[in-house]
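Chemist: What shape does this take:
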Amino acid sequence: MNEHVQTTTSAPLFNPLAPEFIRDPYPHYERLRTTDPMHLTPLGMFVASRHAEVSLVLRDKRFGKDYVERSKRRYGPQIMDEPVFRSMSHWMLQQDPPDHTRLRGLVVKAFTARRVEDMRPRIQQIVDQTLDAIEAKGRMDLIEDFAFRLPVTIICDMLGIPEEHREVFYNSSRDGGRLLDPVPLTKAEIEQGNASNLMAQMYFQQLFELRRKNPGDDLTTQLVQAEEDGSKLSNEELTANIILLFGAGHETTVNLIGNGLLALHRNPDQLALLKANPALTTNAVEEFLRYDSSVQLTGRVALEDIEDLGGKKIPKGESVLCLLGSANRDPAVYPDRPDRLDITRPKIRPLSFGGGIHLCLGAQLARIEAEVAIATLLRRLPDLRLDDAENPEWRPTFVLRGLKRLPASW
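Modeler: Reported below is the predicted structural model:
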């Protein structure tokens, strides 16, 4: 690695786990876009920060995931013996066709626009129950007490996790995000990942048994039946993808709601506008996605030599890290003050849900959850204010951008 050591003493252009980067990555992105839009990091990865290159890489068939080879290149061939890496290698999120096509085809029906729209009354009910239970207290942590409960309950509903098992999920720690960061994991972090993965596997194996005996109208039943068909899904794939759906089904939505509420309270004019005009909520959610995306980065690997991407040659097998949060503020696409929150902004098409074949399955579900949660909170607790909008506590992860806590009172 030492030939890559930076010769200058200046701070690296891309240092995503630095506290100041986590607190506010956007000035760093602007520097990347203007000075080195296809930046080569000391670890040999390319970092794409402009909208043009990011959107191209997400949709171009010459790029894929190549997860196993990429992980071996970074950690050595023995890395696939680590249970957490083996599990992640089966995630549809990390697969290329044809496996990706087969796995996604098994679950896509549960996430159609129609199915998700039908869940709106249930989403409203959960938000109302959450607020009913807390309204009299006069204060709460908007992350743990509010934003977290809704998506966890919905994904438990969808996966057929019985009511009496859910308490453990409401109280589980949210520290899995580090596994996705583009900074190599330490031995201790891998051990921690293995332990969490084992716990999840043990739980879901029990759930599979339950759903084999008592089938329900849920995704787990659907996948267990596909597994019994033999050709469609192995047990290892079944387990890994349920773990993926559970995590992906709440982590990012919690952050979308939290980051959106923080942005509103940091921009009181926009907060007042949304309270006065709740019909703007749908567009406001698109703007929250653009303005402070809950997923900041997604990676692809060049499956062949790429002659020219933003002026750089990308050799086969090298990684391109696509900075979604940076692309979302690219003035080439959002000429009207991209660093400003504007819930009336026209033609918002955030890249926060990725793109191409891996476009987020739950995009529409996340939008509706955020819409209902934020609109209901503003309607029912109109005088809610944050304890400290200026210095909130961010979680120490970069790819999944979100707050540790967000205390508020009314």
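
Chemist: Going by C-alpha atoms from here, please, whenever you check contacts or count neighbours.
Modeler: Will do.

Chemist: Is residue 364 located within a helix, as I assumed?
Modeler: Yes: secondary structure of residue 364 (DSSP: H, G, I helix; E, B strand; the rest coil): part of a helix.

Chemist: count of residues packed around it?
Modeler: A count of nearby residues for residue 364, using other Cα atoms under 10 Å, gives 17.

Chemist: who's in contact with it?
Modeler: By Cα atoms under 8 Å, 6 or more residues apart in numbering, the residues touching residue 364 are 111, 113, 116.

Chemist: From those residues, which land in helices?
Modeler: Using DSSP state H, the subset of the contacts of residue 364 located in helices is 113, 116.

Chemist: Just the buried subset of the contacts of residue 364, written out for PyMOL, thanks.
Modeler: Buried residues among those (16 or more other Cα atoms under 10 Å), as a PyMOL selection:
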select buried, resi 111+116
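
Chemist: burial measure for residue 248, as a count.
Modeler: Neighbour count of residue 248, defined by other Cα under 10 Å: 17.

Chemist: gap between it and residue 54?
Modeler: Between residue 248 and residue 54 the computed distance is 21 Å (Cα to Cα, to the nearest Å).

Chemist: how about the strands of the stretch 201-350 of the chain, start to end?
Modeler: Taking DSSP state E, counting those that start in this stretch to define them, one finds strands in the stretch 201-350 of the chain at 297-302, 306-309, 312-314, 319-323.

Chemist: Tell me which of the ones you listed approaches residue 207 most closely.
Modeler: strand 297-302 (30.5 Å; Cα to Cα).

Chemist: which parts of the closest one are buried?
Modeler: Within strand 297-302, the residues that count as buried by 16+ other Cα under 10 Å are 297-302.

Chemist: now do stretch 184-194
Modeler: By neighbour count on 16+ other Cα under 10 Å, the buried set for stretch 184-194 is 190, 192-194.

Chemist: So which of the residues you listed belong to helices?
Modeler: Counted as lying in helices by DSSP H, out of the buried residues of stretch 184-194, are 190, 192-194.

Chemist: can you list those residues in a markdown table and add distance to residue 149?
Modeler: Putting those into a markdown table (distance: Cα to Cα, whole Å) gives the following:
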| residue | distance to residue 149 |
| --- | --- |
| 190 | 28 |
| 192 | 24 |
| 193 | 23 |
| 194 | 25 |
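
Chemist: Out of those residues, flag the one nearest to residue 279.
Modeler: Set against residue 279, the nearest of these by Cα to Cα is residue 193 (42.4 Å).

Chemist: Touching, the closest one and residue 84? I think so.
Modeler: Yes: assessed by Cα atoms under 8 Å, residue 193 is found in contact with residue 84 at 5.9 Å.

Chemist: For residue 116, which non-adjacent residue is spatially closest?
Modeler: The shortest distance from residue 116 to any non-neighbouring residue, by Cα to Cα, 6 or more residues apart in numbering, is to residue 365 (5.8 Å).

Chemist: Please provide the structure for the following sequence as well, for comparison with the first:
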Amino acid sequence: MTVPAPSQALLVTLLDPAQRADPYPVYRQILDGGPLQMPENNLHVFSSFADCDEVLRHPASCSDRLKSTTAQRAIAAGQHPRPFGTPGFLFLDPPDHTRLRRLVGKAFSPKVVKALEPDIAAMVDGLLDEVAEAGEFEAIADLAYPLPVAVICRLLGVPIEDEPKFSSASALLGQGLDPFIAFTGESPGAEERLQAGLWLRGYLRDLMERRRAEPADDLISGLIAVEESGDQLTEEEIVATCNLLLIAGHETTVNLIANAILAMLRHREQWTALAADADRAPGIVEETLRYDPPVQLVGRVAGADMTIGEARIPKGDTMMLLLAAAQRDPGVTERPDDFDPTREAIRHLAFGKGPHFCLGAPLARMEAAVTLSAVTRRFPRARLAGEPAYKPNVTLRGMASLPVALS
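Modeler: Okay, here's the model as predicted:
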């Protein structure tokens, strides 16, 4: 089936930075049109909740892009398949994915996450103390960004004083998840991202050497110990894993916290209600994950011939899942464009499904709930002081700034 030109144009429209502040009308147009199949591009775009859910749970769905027809074609043409080296386990399939996830999962166990809560609450209070006297604050720079960065640095063992070094590299690599090649055949900024990725991996290798000499109570030291015990863990796998967690471990949580603050300030009754009742925080978090998700889309590769709904997907074709569209599917959620944390059932795919369900979901939920409860309680009369500015990222869509007046 050939996709009509207007439908294909909508995909390109999503990439336009002008859409970043509110991409949801475009998502809705794509959703209303049904699946977009572009066999000449080996690409299939799904936007309904049912289709995205089925792809995520399907046993033939793969995350390793080297299994795609497009990647194999590029390799045959002489391109390097993995310019950064071994990918993080998020982009691998079993058995490698299973082995690496099991080793890393210990750092995100419920017991570890629960033990972090008092320290996270203290960090939040400290950040809010710093802005209380100013009368206004920049919600990203003063709160939503520094907290998740400090937490993931602590878990991994990355010195927080090195944060300025890796923050810009992380931002560039986040843009690498955007589907420019899939939608347009182009990859703007590829060389800059390559250099950032190589630098970050070099930084992590140097940090590993420091941890070999002086082990600490952190994930990097733990993974080194596993490597040295001969448990089939290579240095490249450690570097790739830490690289993944450093980027995914803070970019998404920054966006979750910031998106929730914005949604509540645009729906003042929700801000006031949370300020009066901290037990409402989990509902706020889940509705934000549905209404304005930190991860807007994900990709999968058909590991075998598949059928999703009425769409047939040949082995090797790429499937793009527009999660942000799926979570506003009126067939699943009533009043999908309304921000309503009191819904009886909040259904979303923000953390994925199946074997790739987000390892850090409990930590992200806890960080967000603690932060949102504290900021609303501390500043119950806060209000927007201007419109937010957005980063260029499509997949990890998030704000660059959000000015808030405290009274």
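
Chemist: Could I get the TM-score for this pair?
Modeler: The TM-score (TM-score structural alignment, normalised by the length of structure 2) is 0.91; 400 aligned residues with a Cα RMSD of 2.4 Å.

Chemist: In structure 1, what residue corresponds to residue 386 of structure 2?
Modeler: Applying TM-score structural alignment, one finds that residue 386 of structure 2 aligns to residue 388 in structure 1.

Chemist: how much space between that match and residue 193 of structure 1?
Modeler: In this view, residue 388 of structure 1 and residue 193 of structure 1 are 32 Å apart by Cα to Cα.

Chemist: before we move on, what about residue 214 of structure 1?
Modeler: As defined by Cα to Cα, residue 214 of structure 1 lies at a distance of 31 Å from residue 193 of structure 1.

Chemist: Residue 175 of structure 1 now?
Modeler: Remark: distance between residue 175 of structure 1 and residue 193 of structure 1 (Cα to Cα) = 9 Å.

Chemist: now swap in residue 309 of structure 1 and tell me
Modeler: From residue 309 of structure 1 to residue 193 of structure 1 the distance is 34 Å (Cα to Cα).

Chemist: Residue 142 of structure 1 against residue 404, yeah?
Modeler: No: proximity of residue 142 of structure 1 to residue 404 does not meet the contact threshold set by Cα under 8 Å, at 9.9 Å.

Chemist: Please identify which of those two sits among more neighbours.
Modeler: residue 142 (22 against 17).

Chemist: quick one: what's aligned to the more buried one in structure 2?
Modeler: Alignment note (TM-score structural alignment): residue 142 of structure 1 maps to residue 139 of structure 2.

Chemist: And residue 259 of structure 1, by the same measure?
Modeler: Alignment note: residue 259 of structure 1 maps to residue 259 in structure 2; criterion TM-score structural alignment.

Chemist: what's the spacing between its match and residue 289 of structure 2?
Modeler: Residue 259 of structure 2 sits 9 Å away from residue 289 of structure 2, going by Cα to Cα.

Chemist: same check, this time on residue 219 of structure 2
Modeler: For residue 219 of structure 2, the distance to residue 289 of structure 2 (Cα to Cα) stands at 27 Å.

Chemist: Looking at those two now, which is surrounded by more residues?
Modeler: Per other Cα under 10 Å, whichever of residue 219 of structure 2 and residue 289 has more neighbours is residue 289, with 27 against 21.

Chemist: Is it correct that that one is in contact with residue 352?
Modeler: No: Residue 289 of structure 2 is not in contact with residue 352 according to Cα under 8 Å; the separation is 11.3 Å.

Chemist: Give me the aligned partner of residue 399 of structure 2 over in structure 1.
Modeler: Match for residue 399 of structure 2 (TM-score structural alignment): residue 403.

Chemist: Do a quick rundown of the helices in the stretch 51-200 of structure 1.
Modeler: Secondary structure of the stretch 51-200 of structure 1 (DSSP state H, counting those that start in this stretch): helices at 51-59, 67-75, 83-89, 99-107, 113-117, 120-134, 149-159, 167-170, 187-213.

Chemist: Out of the ones you listed, which gets nearest to residue 382 of structure 1?
Modeler: It is, among these and with distance given as Cα to Cα, helix 120-134, at 12.6 Å.

Chemist: Could you give me the buried positions within that closest one?
Modeler: Residues of helix 120-134 of structure 1 classed as buried under the neighbour-count rule (16+ other Cα under 10 Å) are 120, 123-124, 126-128, 130-131.

Chemist: and if you look at stretch 16-29 of structure 1?
Modeler: Using 16+ other Cα under 10 Å as the test for burial, stretch 16-29 of structure 1 gives 16-17, 21-23, 25-26, 28-29.

Chemist: And stretch 2-16 of structure 2, by the same measure?
Modeler: Buried positions in stretch 2-16 of structure 2, judged by neighbour count with 16+ other Cα under 10 Å: 7-8, 11, 13-15.

Chemist: likewise stretch 336-344 of structure 1?
Modeler: 338-339, 341-344.

Chemist: What lies in contact with that stretch?
Modeler: The contact list for stretch 336-344 of structure 1, computed with Cα under 8 Å, 6+ apart, reads 263, 267, 270, 274, 280, 283-285, 287-288, 291, 329-331.

Chemist: Is there a quick ChimeraX command that grabs whichever of those are buried?
Modeler: Applying 16+ other Cα under 10 Å to those, the buried members can be selected in ChimeraX as follows:
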select :263,270,274,280,283,284,285,287,288,291,329,330,331
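
Chemist: and which of the contacts of stretch 336-344 of structure 1 is nearest residue 38 of structure 1?
Modeler: Of all the contacts of stretch 336-344 of structure 1, residue 330 has the smallest distance to residue 38 of structure 1: 14.0 Å, by Cα to Cα.

Chemist: That closest one against residue 48, yeah?
Modeler: No: applying Cα under 8 Å as the test, residue 330 of structure 1 and residue 48 come out as separate, 11.7 Å apart.

Chemist: for residue 182 of structure 2, what are its contacts?
Modeler: Contacts for residue 182 of structure 2 were tallied using Cα under 8 Å, 6+ apart; they are 41, 43.
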